[in-house]
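Engineer: Build the 3D model from these lines:
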Amino acid sequence: MSHPDVILEWLRDPERHLPPQRDGDLVRDGVCSFFIAQKLGVSQPTCGDHLRVLSQAGLVRGKKIKQWVFYQRGEDRIAQAKELLSGEW
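Structural biologist: Got it, this is the predicted structure:
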């Protein structure tokens, strides 16, 4: 599984996959990019690159809280992408 795939999977059920956060609720506000990078075992800039690509595709959305960005899945866009990919080629 690639890093973007893993990130999307973790964000599907953040309470199961990621630790509690001091700022922001895992479900309501999303997951801090710091915790995503830490769990992936990559640097903040590398994680940021993955999150930027996912965000540009609309698959995740970010919300700034204090100095951090918290990410949630973009469920509408994910559903659209699944529908497009399940069609005939």
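Engineer: from here on, contacts and neighbour counts on C-alpha atoms
Structural biologist: Will do.
Engineer: So what's the residue count around residue 64?
Structural biologist: 13 (other Cα atoms under 10 Å).
Engineer: Could you also give me the structure for this second sequence? I'd like to compare it with the first:
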Amino acid sequence: MLRTPVNETRLAILEWLRDPVAHFPARRGADAVEDGVTAAAVAARLGVPRAVAETHLGLLTGLGLLRTRRVGRRTYYRRDEVRIAEMARMFEKGW
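Structural biologist: Below you'll find the predicted structure:
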């Protein structure tokens, strides 16, 4: 985790996913809170190609900060609140 550089884009993604309904358009057949949002939605919000968004989302998923859920051909991303809280506690203790 410490090898992955902090990046404003990734921090913004984490913040947006805290309240996905407020930051991403509704998607038919998917609940942004329960299912998460797609890489395409994140890319549109960032104004970058989907591959760039997928790279950021992949790093966050690899760190355990995001969870994924496959629905058909799409992958949905949402925050892993338990893991984020664990990481926050670890850094508060001076890890």
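Engineer: Fetch the TM-score of the aligned pair.
Structural biologist: Put the two chains on top of each other and the TM-score (TM-score structural alignment, normalised by the length of the first structure) is 0.93; 89 aligned residues with a Cα RMSD of 1.3 Å.
Engineer: how about the strands in the first structure?
Structural biologist: The residue ranges that make up the strands of the first structure, judged by DSSP state E, are 31-32, 60-65, 68-73.
Engineer: Now do the last one and strand 60-65, the angle between them.
Structural biologist: Angle, strand 68-73 of the first structure to strand 60-65, by axes from the mean of the first three to the mean of the last three Cα atoms, to 10 degrees: 150 degrees.
Engineer: Which residue range of the second structure does strand 68-73 of the first structure align onto?
Structural biologist: Under the alignment (TM-score structural alignment), strand 68-73 of the first structure falls on residues 74-79 in the second structure.
Engineer: For that stretch, give me every contacting residue.
Structural biologist: Contact with stretch 74-79 of the second structure is made by 14, 17-18, 33-39, 57, 65-70, as judged by Cα atoms under 8 Å, 6 or more residues apart in numbering.
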